[in-house]
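# 3D model of this:
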Amino acid sequence: MMEMTYEQALLYLESTGKFGINLGLKRIEKMLELMGNPERCYNTVHITGTNGKGSTTAITAAILQASGIKTGMYTSPHLIEYTERIVIDGHPITQQEFGRIVAYTKQFIEQMVTEGWEHPTEFEILTAAAFHCFAVAGVEYAVIEVGLGGLLDSTNVILPQVSVITNVTLEHTDRCGTTVTEIAGHKAGIIKSGIPVVTAAVGPALEVIRSRAAAENAPLFVMDSDFSGERLAGENGLQQVTVRTKLYGDNADLPLTLAGRHQAANCTVAVMAVKILARKDRRITDEAIARGVAGAVWPGRFELFIGQPVIIIDGAHNAAGAQALRQTLDEVYSGRRITFVLGILQDKDISGITNTLIRPDDEVITVAPLSVRAADPRELAAAITASRIEAASTVEGAISKAADWAGQTGVICICGSLYLVGTARNIILSRQTTVPRV
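A predicted model of the protein is given here:
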């Protein structure tokens, strides 16, 4: 087998970008078959949803790890490095390991293409490589976040112990449908025969999920019906969550460092999912759940850097995410002036995001995220009403300008795109004047 360095692996993956997003399971199924179906070597939890699926994945994995279970976690996209997508026991794999698993996977892709199959997409390659990596590492559980939708997503080849659908709002309307009902159909596609389902979905989306679960004879656990969460908010977004369930008892006063009501809801969903797993695995105790929740981190989601000024980075990239971010800002920093550094991709709901997020007395510096799909910062600035608006040419320049505007008592919020958040996080961590909250 040919070896690859990390840089060679990235170049190879970049070369597969021409195959775009090509939904379907045939290619990934064939690839995994040739690889010996590594995804069958461990238990899995499958998580989808419009918002919150990444946070829910991180909390679930943290609880399993705190239970003494060797745990893998697969998420997307990454903020800074591809290695962040594949995590074992809380640590991203090394660049050397990333190069090795991509090189290993490539040989089976070449075999597929020789046999006349379509070339897999970048996400399919990464998914297969992650599944292989977890098998080689000997993980007992892997918590798998859906990439896009659910039904036709590359991750939908696993047979999980529990399926999770956090919530459903409009997203990816070019691929998953133009209504919440149609999108819910894609999310509900991860439901498997007889496998328990946990969801916080409401309204028409819940009815679609309920119907699919009934058709698959899958036990359904619905938030605010079969289980619920109560939160007690503290300073700087710290909070405690009490999860109550009808069947599996309560978990009181769980300390959660992820800020906002939406994160309390994500925590509640994750705890419900692991309480289902605990029926078969005695290592998942109430004490382990508390340790896992307390230790859960999810970079780039209302991540707070203490300094003067305070800096928050958040990957809110749709209207629902913007609403959750604004709600949390109003709760944690009521009365404080907010200076936004905002970058949005042009194929996102720009008006929905900005109208939800920006208030007339806010300050906004627009900038282009590092993506070919970035919206023009000058056009974005022209579409916003705020007390002060300026377009910046670089992310670093935007952060410096925001620091000047905010002064020592203001609050800087960097948001709009995970591509922007990843770049900004790298810049902030390279400076010594701010430190992340721990």
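# going forward, measure contacts and count neighbours with C-alpha atoms only.
Will do.
# hang on, residue 232 in a helix?
No: applying DSSP: H, G, I helix; E, B strand; the rest coil, one finds residue 232 to be strand, outside a helix.
# Would you mind measuring from it to residue 303?
Distance, residue 232 to residue 303, by C-alpha to C-alpha, to the nearest Å: 19 Å.
# So those two - more neighbours on which side?
residue 303 (24 against 14; other C-alpha atoms under 10 Å).
# from what I can see that one touches residue 429, true?
No: using C-alpha atoms under 8 Å, residue 303 is not in contact with residue 429; the gap is 12.0 Å.
# and residue 14, what helix or strand is that in?
Here residue 14, judged by DSSP states H and E, is contained in helix 6-15.
# which helices and strands does the next helix or strand along the chain from that helix pack with?
Next helix or strand after helix 6-15 toward the C-terminus (DSSP H and E): helix 26-34. Counting contacts by 3 or more C-alpha pairs under 8 Å, 6 or more residues apart in numbering; DSSP states H and E, helix 26-34 is packed against helix 95-114, helix 122-137.
# In helix 26-34, which residues are buried?
In terms of neighbour count (16 or more other C-alpha atoms under 10 Å), helix 26-34 has its buried residues at 27, 28, 29, 30, 31, 32, 34.
# State the distance from the last one to residue 27.
Which is residue 34. For residue 34, the distance to residue 27 equals 11 Å [C-alpha to C-alpha].
# Give me the angle between the helix holding residue 14 and helix 122-137.
140 degrees (axes from the mean of the first three to the mean of the last three C-alpha atoms, to 10 degrees).
# One more, please, to line up against the first structure:
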Amino acid sequence: MSIELSLERIRRLTSQLPPYSRPTIHVAGTNGKGSVTCILSSILLASGLTVGRFNSPHLISVQDSIIINEQSISYQEYSIARATVESAEQEHGTGISSFELLTLVALQVFEKFRVDVVVIEVGMGGRLDATNVVPDECILLSTLTAVDLDHQAFLGNTVKLIAQEKAGIARKNKPFVLGIQKYAVVENVVRATVDQAGGHFIAAQSAQRRAWDETIDGPFPPTLSLDAESFSPPPPQPIAFTSSAFPNSLSALLSLNGAHQVDNLGLALTVISTLMTHPSCVSRMPKSFSECVMKTIQTGIRNATWRGRLSFHQLTLSSPIPRAMTVLVDGAHNPASSETLASYISTLVTMLDSNPQARILRLTYILALSHSPPKTPKETLAPLLTFRTGTRLSIQTKVAAVGFTPPEGMPWVKSVPPPEIAATVREVAPGVGLWVAPDESEIRGQLESALEWGATEESDIVGIGGEDGVQQLVIVAGSLYLVADFYRLLAKQSDSGR
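This next block holds a predicted model:
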């Protein structure tokens, strides 16, 4: 089955299901929409609301896409809602896709539990995405994160065309909040699209990085260490935000990693400000909402987490000898997100410069890519493997190329063959150590084999394993589906350790 963007099928089936009525925030974008949904959900939950969230693709199991109060729904609840949708589908034969079915299951679950507000991430594009079936009267506001080139085969070959498709979620008489953009053309085309739909265009206000203030933020955290035995994570990011909705400048700590998350936070806080002040939103939100937000927003910001996006984890491999490692996972899957990951790695290197115990940094990339023409492996990997940073540290890099487990219900998603990834690595970063999973081998076990290679071969090649001053970091990236495989491995290890 291939992807066919259309609202015709899902609208026909929706008319045969119990109506959806939950107040909904709709989030589109190329990069950052998942992060914005998690920040919004965390702030809304901290304010005392019951919050539903829909994200895709899932990580470990399909019900992970459907979240209430930051907890995935149970398999039982998922199965009950799915049975309702499938029964209607069988009766009316609309031929909906897997994603359309999942979207309707999520809406049924949120309606059943009568959640106070729902935050929905667009799957692809916007105008013809299945999530755009949510009725106009349910939409509180729509918002658009950073727009860049991706999925050109479905959305258009230019940023302008892609932005126009994504802005197609705008609704009449409802606010539309646009996040900070890399390309000036985006704002122009989005303004025009929102105006044509009769919506109210709002440009997001920026959040700002500020210096750590111990009177506000508490004692400064320990110096960064990537060593698995004495891991000390990067500190949260101190931010400030000014808005007419807040009488004073808002100061908070953002736990999400990466400078780009400050822009995502600014967009999320503009959305919250709009919910507090725009007449069409105020009339739908609880009367005490603004008062509660003022008291709890710092907690909501600090509690926001987003698995698989610049997330640190500790993993211990049992073979050939027990070995602990620090792993950074990130679903960077296109050139823009690859640049973001490279920028963050540069930031980590700068932080390590202030750790006098660190002399050598070993970076092991484990990479898989989705086959998604016209996007090429070189376009995605070049920013990641060619970044430069001025540092006293000696940086040693190597790469493992693997495949990923095909996601459930998406048979059209295929891995780029590992030898093809390896050829790109040799072209972009000649001379790095390279491990390649056999193209004909089973996908199962490839990631674990790559991790074992990263843990054991390094000391043999360099000859200094275990020496003081060596920091090691494994980076799992290139596809969110590979990140999903990592989380399955992490869960397996956690279960075996009980």
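# returning to that earlier point: so which of the helices and strands packed on helix 26-34 of the first structure is the most surrounded?
Highest mean neighbour count among those (mean count of other C-alpha atoms under 10 Å): helix 122-137, with a mean of 22.
# Surely residue 379 of the second structure is within a helix?
Yes: assignment of residue 379 of the second structure by three-state DSSP places it within a helix.
# doesn't residue 337 make contact with it?
No: the criterion here is C-alpha under 8 Å, and residue 379 of the second structure misses it with residue 337 at 11.1 Å.
# Which one's more surrounded, these two?
Legend: neighbour count by other C-alpha under 10 Å for residue 379 of the second structure and residue 337, higher for residue 337 (22 against 15).
# ok, and the closest non-adjacent residue to the more buried one?
Spatial nearest neighbour of residue 337 of the second structure, excluding adjacent residues (C-alpha to C-alpha, 6 or more residues apart in numbering): residue 31 at 6.9 Å.
# Residue 235 of the second structure too?
Excluding the flanking residues, the one nearest residue 235 of the second structure by C-alpha to C-alpha, 6+ apart is residue 221, at 6.0 Å.
# Could I get the helices and strands packed on helix 26-34 of the first structure in TSV, plus columns for distance to residue 154 of the first structure?
Written out in TSV, the entries for these read as follows (distance: least, C-alpha to C-alpha, whole Å):
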stretch	distance to residue 154 of the first structure
helix 95-114	15
helix 122-137	6
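# Which among the ones you listed is found nearest to residue 198 of the first structure?
Comparing these against residue 198 of the first structure with C-alpha to C-alpha, the closest turns out to be helix 122-137 (23.2 Å).
# Give the aligned range of that closest one in the second structure.
Aligned using TM-score structural alignment, helix 122-137 of the first structure spans residues 98-113 in the second structure.
# Is residue 313 of the first structure within a helix or a strand, and which one?
Assigned by DSSP H and E, residue 313 of the first structure falls in strand 310-314.
# meant to ask about residue 326 of the first structure
According to DSSP H and E, residue 326 of the first structure maps onto helix 319-332.
# Contacts for the helix or strand following that helix, please.
Next helix or strand after helix 319-332 of the first structure toward the C-terminus (DSSP H and E): strand 338-342. Strand 338-342 of the first structure is contacted from outside by 362-367, 398-399, 402, 405-406, 410-416, using C-alpha atoms under 8 Å, 6 or more residues apart in numbering.
# In the stretch 301-450 of the second structure, mark out all the helices, start to finish.
For the stretch 301-450 of the second structure, applying DSSP state H, counting those that start in this stretch gives helices covering 335-353, 377-385, 418-428, 446-462.
# does residue 344 of the first structure really touch residue 369, like I thought?
Yes: between residue 344 of the first structure and residue 369 there is a contact under C-alpha under 8 Å: 6.8 Å.
# contacting residues for the spatially closest residue to residue 347 of the first structure that is not a sequence neighbour?
Among residues not flanking residue 347 of the first structure along the chain, residue 373 sits closest, at 7.1 Å (C-alpha to C-alpha, 6+ apart). Residue 373 of the first structure makes contact with 345, 346, 347, according to C-alpha under 8 Å, 6+ apart.
# burial count for the aligned partner of residue 310 of the first structure in the second structure?
Under the alignment (TM-score structural alignment), residue 310 of the first structure pairs with residue 326 in the second structure. For residue 326 of the second structure, the neighbour count with other C-alpha under 10 Å is 21.
# From residue 30 of the second structure, how far off is residue 326 of the second structure?
Distance of residue 326 of the second structure to residue 30 of the second structure, computed by C-alpha to C-alpha: 28 Å.
# which stretch among the helices and strands packed on helix 26-34 of the first structure comes nearest residue 201 of the first structure?
Here helix 122-137 is closest among these (C-alpha to C-alpha), at 26.2 Å.
# Contacts for the helix or strand following the closest one next, please.
Sequence order places strand 141-145 as the next helix or strand after helix 122-137 of the first structure, per DSSP H and E. By C-alpha under 8 Å, 6+ apart, the residues outside strand 141-145 of the first structure that reach it are 42-48, 53-54, 57, 60-61, 64, 69-76, 134, 155.
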